[in-house]
Each structure stands twice: as structure tokens, then as C-alpha cells.
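Got a sequence here, can you model it:
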Amino acid sequence: MRSFTIQVPASSANIGPGFDSLGLAVNLHLKLEVTEADKWEFEHRSPLLGPVTNYEEHFIYKIAKETAARHNKELRPCKVVETSDIPLARGLGSSSSAVLAGIEIANQIANLSLTAEEKLQYGTDIEGHPDNIAPALYGGLVIAAITDDQETHWVRLPEIRSDIVVHIPNVELKTEKARGVLPEDYSRGQATSASAVSNVFIAALLSDDYSLAGKMMEKDLFHEPYRADLIPNYHLIRNSAKEYGAYGTVISGAGPTMISFVPKGDGETIADQMRRILPDYEIKALQVDLTGLKVD
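All right, here's what the predicted structure looks like:
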């Protein structure tokens, strides 16, 4: 019986002004041990994963089946043992990690020989935007765009010399609700200003000017002003993290988690200080995941 493992990192999208186009992979992971079997079976071994009922209703199975069907292939049955330290519905890309896992199961079991670009395109087709899929696939900080021909293009930035601190509340926020508060249209002036902020943010990262990058990541005009009221302790977290030395703090994805860029080596110190202010939060000092999707 053939067996293999799949590991996919969590991801934080938007990073302030990079709305629907910028994402960062971090070292929380979804892991699957897949073994060909006589029948389909999913087993969850993590408190962050819900109970398994019918395998046909399992999200990862649905993605795998859909991916195989795109190539007119059938899936041979497998037993899938799943563990995860990515919290669900917290803005850390749990859905995208599962999407990539399903695509990769189909790729392996149905012998699809998918390229990385095809995996990115399939994942983007499912998610509707590439900002979580791209970093989960490639690792690191990735800028991606869907052009008018519906192709997805991406660039991975050089290594980010910053620690990451995430502030995870014990509440969920569905992406649909977070998108529902956004305006349908932006004026030309708003779009111009918001795009300029995003451009300076990326330029500052490329120039290793993390102080400026931190200022720009907190100046978003596309989504943060509209979502701030949905995020518990939004201003407290921003202001306190800055006081303790963070470059900048923004909503992770659609929230409710918030993510801070902090000086290299200071992650655990700043996380510990934030835990004293928010004892009911799960606050983690993380690193950027540079590997992305991994199959063994």
C-alpha cells in the first residue's frame, strides 16, 4: 500500500494594504498522512478539527474529487490521518491549507503530475483569490494577482527579516461577514491613495526599512477601516504591540486574529508582554514558513 505525507502551512492574507493580493506563510501546519486503502476514511487527531461524519462530506475529499474530475480521473480510496495546529475561522488560512491538501491528494493518487502553477491556479479558482493559496504553496511572503485573462501571476519576496506575533481570540469570524462590511466601490481618490500605500509598503520591505513598512501596513484604506469594529480589542492590540516594539500590527486575513511584524529575535518577548494584557487570547511568536507545500 502506497503512503505519503502532506504538510501545508498556515497563511496570513492582506497584511494591511495588500488586500486580496499579499500573503505570508507562517509555521503553523496542517498535516495529512495518506495511505491507499480498501475504502475512504478520514481520522482527525487534533482538537482544532471537528468530528468526521461521512467522508463524502469532508471538505478535503470534495476538493480532491473535484481536482481529479478536472482530468477525468477517479480517486482510489485512502485512509487520511489529519492533524492541525491552524485554528479554524480565525484568519490564518485554514481553508486554503485544506484546499491545497485536497489538490495534492488528487495529484498523488490520480497521478496528475500537476505543476506548481497548476496547483496555484486550481486553488485560486476554488478560493476566488490567491492571497492565501500562493504563500501556502510557495512559502514566504508572496504577492499575487489575477489578470483579466483569469491567469494568476505571483512574485515571492526575499526572506522577511522579522519575527511574527499573532493574537488569536477565542471567537470565530466568518469571511463572508467580514466581506459584507466592505464597500462595493471605491472612488478614484480612495483607490489611488490605497494603492500608493501598498506600493510604499512593499518598497519598504524590499529596502529593509521595517520602520516605514510598519507605518504603511497600518495605513490601509481598502479593508481595515471597515473591519476594525468586528475585531475584538483592535485598537488595544495595535497600540500595545507598538508600545512594546512592534513595527506594525494588522488584521490577519479577514480576522479576528491580528498579526504583528516585530524585530528579529524579539518575538517571544513581545508575545509574553501581550499575554499579560490579553490573558484570554492565544498569543504565539511565529516564524515565516519558507517551505510551503511539502510532500514526503
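
can we go C-alpha only for contacts and neighbour counts from here?
OK.

just checking, next helix/strand downstream of the lengthiest strand in the chain?
Ranked by residue count, the top strand of the chain under DSSP state E comes out as strand 18-36. Next along the chain after strand 18-36, taking DSSP states H and E as the criterion, comes strand 41-44.

Off-centre distance for that next one?
Relative to its chain's centre, strand 41-44 lies at 23 Å (C-alpha atoms, centre = their mean, to the nearest Å).

Residues contacting stretch 81-94, please?
For stretch 81-94, the surrounding residues in contact (C-alpha atoms under 8 Å, 6 or more residues apart in numbering) are 10-13, 28-34, 42-46, 48-49, 95, 132, 168-169, 171-175, 252-257.

Check which helix or strand the closest residue to Val165 other than its chain neighbours maps to.
Nearest residue to Val165, sequence neighbours excluded (C-alpha to C-alpha, 6 or more residues apart in numbering): Ala285, at 4.5 Å. Assigned by DSSP H and E, Ala285 belongs to strand 282-286.

how about this one, so we can line them up?
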Amino acid sequence: MLKVKVPASTANMGPGFDSFGMALNLYNEFQIKETDKDIIFLENGEPSSIPLNENLIYNSMIKAFQKHKYKFKGLYINVTKADVPLSRGLGSSATCIAAGIKAANHIMGNIMPKQEILNLATEIEGHPDNVVAALEGGFDVSLVENNQVLYSKITPPEELVFAALIPNFKMSTLSGRKVLPDKYDRKDCVFNISRAALLISVFYNKDFEKLRTCFQDKIHQPYRGESIKNLNSIFETAKRFGSLGEFISGSGSTLMTVIHKDNIDFLENMKNYLKTMEVSWEIKLLKPDCNGTEITVCQ
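The predicted structure is shown next:
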């Protein structure tokens, strides 16, 4: 039996559309093994209501098996922990893709090199930011060049904590992309390029007073933000409580606020404020995960 642990991830992080991703210490966990017959898909030991053709873990495994012409008789997949909320911009689909490919590779005898795993995960997901972070951990800048995923990983500053504000409504990546324009002005592209470059420098040099500027964006947040009620007032309140910067996590609906680890009052202050909202919000204090997907063999 394989135990697969995969971290959540926050993507885009303001100006890094489809290229910035960071793993967080919130996890989905899976038990997976090859069997002699049948396909069994469970959630906490109970039969899942998700059809196999919509099961991203299973379908990711199948794609890996097909690439290497691996024949299997049956599979057992049990989602034992599902702490990453669905359709909230925290990489839930990336956890399933990463788990499926890594488990399939282990079953096949670890014949897939890292590059092939990254390429296949990105092919399934459609963009590299979340899956690279889920697989490799840390803060990753990633892109696709000639059908090959290239990425560079850095360790985020240990002084920073990421407070995820998670509402009780979903936003799918597909619907989040439909609201984006097909073309952008040059000045908007320069706006994003400069801030994306500055964010990496700030992470290295710990110039935290510049973080709010780094998370500014004109590519996706102005359009997706219209679907998140009270976004501006929530960000302004977070700033008042000491947040160093704010951004929409992935395509939403989660909002991410970045605070210094010594800001011990932020959590309670923000919780009390969010209780005044019409929509129900949950807040989680998260740290970067630097390990990525982990597989252990158990009985």
C-alpha cells in the first residue's frame, strides 16, 4: 500500500499569472495500491459518488500507465484526508494529479524521470504553477518551453505566514478564465512583469515593506475580483490589521493575506471582522511546504 501526501498550493500570487506557485502546509492524503481485479475508489473508506471518468486521481494514473504501456488488473484508491477545499483556488486538482502520477510511477518501478512527471502533470492540468508546487514544494516559477516544463524553486522567507481566507462559495478555474480578456495593453504587461520580478527579489532580500506592491496585478485579479463580494474592503481591513500584502489565490475564491509571523493579533482580529460579512468565511494560517509530494510504503 502506498500512502501519498500532497500539499495545497497558491498560484499566480498577484502578477505571476500561470507561472508562480507555492506549496502550503495543508494536505490531501491518499492510499493507493495495485490489485488483482476491480477498480475501487473510496473516500474515508466509503464508496465515492464520483464517477471514474471524473476521478482525476484515477485518470492521471491511467495516463501514466498508457505512456509506458503498463497493464494493470485493478486499483484501490482511498482518499483518507481531504483538507484542501474544492474549487477554492488552493490547488485541489493539482493534489489529485500529483498523487495519481507519482503513485503510478511507483507501481511501475519508478521508471518516470522527474521531467516526465512534471510534463505529464502540466499536460493534464493545463498550466504548470499549481502542479509544480504540489510536486516539488516551495515557491516555484515555472513555464513551458517546447513542451518541456522549466522551473526554479526557492525557499520562501520563514518570517512570513500566509493567512488563507476561504469563503463558502466555489469558483472553478474554467469560469475564472472566461472572464479574462484576450488582449492586454503594453503598459499592463510592463506593470505585471516589473512586479513579478520584484516579488522574487523581495523574497530573497526580505524587503517585506515592498510586498504589497509586488502583489499588484492587471492581468487577472481586476476581472476575477468582481465575482468576490467585499474583496476590496476585506483587503483594506487586512492591511489595517497588519497584513503585508494581499492577493487572490489562483482563480479564487480564496483570498490570501501575507503577515509577519510575529503578528499574533491578526488571526483573531480578522476572524471577528469576517463574522460581519454576509458570506461565511474560514481563515487558516499556513506556512510554505518545502517537500512537495511524499510517498511512503506501508502495510
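
re earlier: I'd guessed the residue nearest to Val165 of the first structure sits against Ser162; true?
No. Ala285 of the first structure is beyond contact range of Ser162, at 11.0 Å (criterion: C-alpha atoms under 8 Å).

Just the buried ones from the contacts of stretch 81-94 of the first structure?
Buried by 16 or more other C-alpha atoms under 10 Å: 10-13, 28-34, 42-44, 49, 95, 132, 168-169, 173, 252-257, out of the contacts of stretch 81-94 of the first structure.

What are the boundaries of the strands in the first structure?
Assigned by DSSP E, the first structure shows strands spanning 3-14, 18-36, 41-44, 78-84, 141-146, 152-156, 163-168, 248-251, 258-262, 282-286, 294-295.

the inter-axis angle of the second one versus strand 152-156?
Between strand 18-36 of the first structure and strand 152-156, the angle comes out at 90 degrees (axes from the mean of the first three to the mean of the last three C-alpha atoms, to 10 degrees).

returning to that earlier point: just list what the longest strand of the first structure packs against, helices and strands only.
Counting contacts by 3 or more C-alpha pairs under 8 Å, 6 or more residues apart in numbering; DSSP states H and E, strand 18-36 of the first structure is packed against strand 3-14, strand 78-84, helix 94-109, helix 133-138, strand 141-146.

how about Thr155 of the second structure, what's its match in the first structure?
The equivalent of Thr155 of the second structure in the first structure is Pro158 (alignment by TM-score structural alignment).

no no, Leu255 of the second structure
Per TM-score structural alignment, Leu255 of the second structure is aligned with Met258.

Also Thr122 of the second structure?
That one, Thr122 of the second structure, aligns with Thr124 by TM-score structural alignment.

and the spatially closest residue to that match that is not a sequence neighbour, how many residues sit next to it?
Counting by C-alpha to C-alpha, 6+ apart, Thr124 of the first structure lies nearest to Pro130, which is 5.0 Å off, once chain neighbours are set aside. Pro130 of the first structure: 30 surrounding residues under other C-alpha atoms under 10 Å.

Out of the strands of the first structure, which is closest to Asp272 of the first structure?
For the strands of the first structure, the distance to Asp272 of the first structure is smallest for strand 282-286, at 8.0 Å, taking C-alpha to C-alpha.

helices and strands around that closest one, which ones?
By 3+ C-alpha pairs under 8 Å, 6+ apart, strand 282-286 of the first structure packs against strand 163-168, helix 267-277.
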